[in-house]
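Student: The following block contains a protein sequence and its predicted model.
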Amino acid sequence: LAADLRYAFRVLVRTPSFLIAVVAVLAIGIGANTAIFSIVNAVLLRPLPFDEPGRLVRLFHIPPQSTFPGLKRFSVSPANFYDWKRDARLFERIAIYRFRQFALTGGSNAESVVAGAVGADFFEVVRGRPELGRLFLSEEDAPGRGHVAILSDGPNAEARWRAVHDRRRHAGELFGDVVGRVGSRPVGAARVHRRGARSPREP
């Protein structure tokens, strides 16, 4: 085996172009396998960070092809969601959600943040429990009552919220009341009064 390895090394050294090709092929193969495994691990192997993830399903509206040719599915409209919530018997609980960008103001500069607009039942569906305080109330699903935010334990979430809250408080403005915390690290949840805050029921 040692003799074979020495012979292979001598052949590669004598033909550097072949050596470069071999190294490039190996690098591409290793990189591709690593990328594919990362995707498969995140999508298929790693469970969702919720209790009993196998019982969670995502529902879509399938439009009629005669009216919407080529469109395979729609996001669920609020009207359909409330019909499904009223009539569905196969599901223990149904909640609506979507992600969108908001403008977080109150400091010297506005900041764009990504947030999930969810119904009051969302945390019941994923069985999320607050680390401190409370989650959303059913009456906060009503139009005009959904100006409430719950912060996760994402990077810089607490520091960002606290900085804006402190600036508004020192300026004598009512910014909000802390209502709860979620996640593994201490982060706040606050009632917000700002432009762009919408109820999960609003389109």
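Tutor: Perfect, thanks for sending it.
Student: C-alpha only now, for contacts and for neighbours.
Tutor: Fine.
Student: tell me what the helix of greatest length in the chain is packed against?
Tutor: Secondary structure of the chain per DSSP state H: the longest helix is helix 16-40. With contacts taken as 3 or more C-alpha pairs under 8 Å, 6 or more residues apart in numbering; DSSP states H and E, helix 16-40 sits against helix 2-14.
Student: what packs against the helix it packs on?
Tutor: helix 16-40.
Student: buried stuff in the helix or strand that the helix it packs on is followed by?
Tutor: The helix or strand immediately downstream of helix 16-40 is helix 78-87, counting by DSSP states H and E. Buried positions in helix 78-87, judged by neighbour count with 16 or more other C-alpha atoms under 10 Å: 81-82, 85.
Student: Format those residues as CSV; extra columns: distance to residue 20.
Tutor: Putting these into CSV (distance: C-alpha to C-alpha, whole Å) gives the following:
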residue, distance to residue 20
81, 58
82, 62
85, 61
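Student: Pull up the gap between the residue nearest to residue 47 when sequence neighbours are not counted and residue 157, please.
Tutor: Distance criterion C-alpha to C-alpha, 6 or more residues apart in numbering; nearest residue to residue 47, sequence neighbours excluded, is residue 53 at 6.7 Å. For residue 53, the distance to residue 157 equals 26 Å [C-alpha to C-alpha, to the nearest Å].
Student: and the comparison structure, right after this:
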Amino acid sequence: MNDLRFALRQLTKSPGFTLVAVLTLALGIGATTAIFSVINGLMLKALPYGEPERLVALSDRFDEKGMTKVPLAPPGFRDWSAHNSVFEGMAAFRNGGFNLVEGDLPQRLRALKVSAGFFDLLRARPLLGRGFHAGEDSDGSTHVVVISHGFWQRHFGGRPEAVGRTLRLDGQSYEVVGVMPPSFRFGGADLDLWVPLVFSGEDLADDQRHAHSLSAVARLKPGVTLAQAAAGMKDLSLRIGEKYPEMKGWTANVVPLHDEVLDRKGVG
């Protein structure tokens, strides 16, 4: 207490020093606040999904050959999705593009092809309409599309009647079933639309186990840790390798989706 009184007396006797001290403290607090704001923007706002701490990114790896992050093949994704014991759900996705044919000149649109359960897995609710129903990623199903907020504004003028309208994409008719909110950015800020990722029988054939073309995201079951998930997927990969000798040595990368987002942004 005596030290505090002495410090206060010294500050009172030296108003110039007091001003410098206060300004220094204010600048320090301001800098800390600014740094926190940047970190908050990168770390906390990067994943605007329900319970993002339970979301992980999945990829293949083959350590003996130094291959540490390899896209999945459709048969491998099918096996992981069907036989894992650590995830509440999994969804695959890959980049795509379409020509929107309206008028004289086609417009090139950027798209992401996703599993039917993609939006439910992320717990991302459309602003209008709905996401994809189970089975809409089956071969031969009706063509449907969910559009981004930006495309909705540009192409439909932000009108609610956009849901139910038809887009002519690569010569095929797609029904607009949903519009995502502006905060939803999975696949990039300039993405125009999402369509179901459809696997043909040929895509899922065993001779396609090295057709590495997919990214994947999964949601941990409640109570399952990242280490437990990695161990469970390692065990599943060993069993797959026993059944398919060409897959021996391959295993799974399981990383927080948050880390994958920052890695792709070049942060850290």
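Tutor: Yes, it's here. All values reported here derive from a predicted model rather than from experimental measurement.
Student: Flag every buried residue along stretch 129-149 of the second structure.
Tutor: Using 16+ other C-alpha under 10 Å as the test for burial, stretch 129-149 of the second structure gives 129-132, 136-137, 143-149.
Student: First-to-last residue distance for it?
Tutor: Stretch 129-149 of the second structure: ends 12 Å apart by C-alpha to C-alpha.
Student: gap between it and the chain center?
Tutor: Its chain's C-alpha centre and that of stretch 129-149 of the second structure lie 18 Å apart, by C-alpha atoms, centre = their mean, to the nearest Å.
Student: contacting residues around that stretch?
Tutor: Residues outside stretch 129-149 of the second structure that contact it (C-alpha atoms under 8 Å, 6 or more residues apart in numbering) are 115-120, 125, 163, 172-182, 191-200.
Student: What residue in the second structure is paired with residue 112 of the first structure?
Tutor: Applying TM-score structural alignment, one finds that residue 112 of the first structure aligns to residue 108 in the second structure.
Student: now residue 62 of the first structure
Tutor: Aligned partner of residue 62 of the first structure by TM-score structural alignment: residue 61.
Student: residue contacts, its match?
Tutor: Contact analysis of residue 61 of the second structure by C-alpha under 8 Å, 6+ apart lists 67-70, 250-253.
Student: which of the residues you listed are buried?
Tutor: Here, 16+ other C-alpha under 10 Å leaves 70, 250-253 buried among the contacts of residue 61 of the second structure.
Student: which ones among the residues you listed are found in strands?
Tutor: Applying DSSP state E to those, the entries found in strands are 70, 251-253.
Student: Greatest separation within the residues you listed: which pair is it?
Tutor: 70 and 251 (10.2 Å; C-alpha to C-alpha).
Student: residues shared between the contacts of the two?
Tutor: 60-61.
Student: related to what we said a few turns ago, from the buried residues of stretch 129-149 of the second structure, which is closest to residue 85 of the second structure?
Tutor: For these, the nearest to residue 85 of the second structure is residue 137 (23.1 Å; C-alpha to C-alpha).
Student: What's the closest one aligned with over in the first structure?
Tutor: So residue 137 of the second structure corresponds to residue 141, using TM-score structural alignment.
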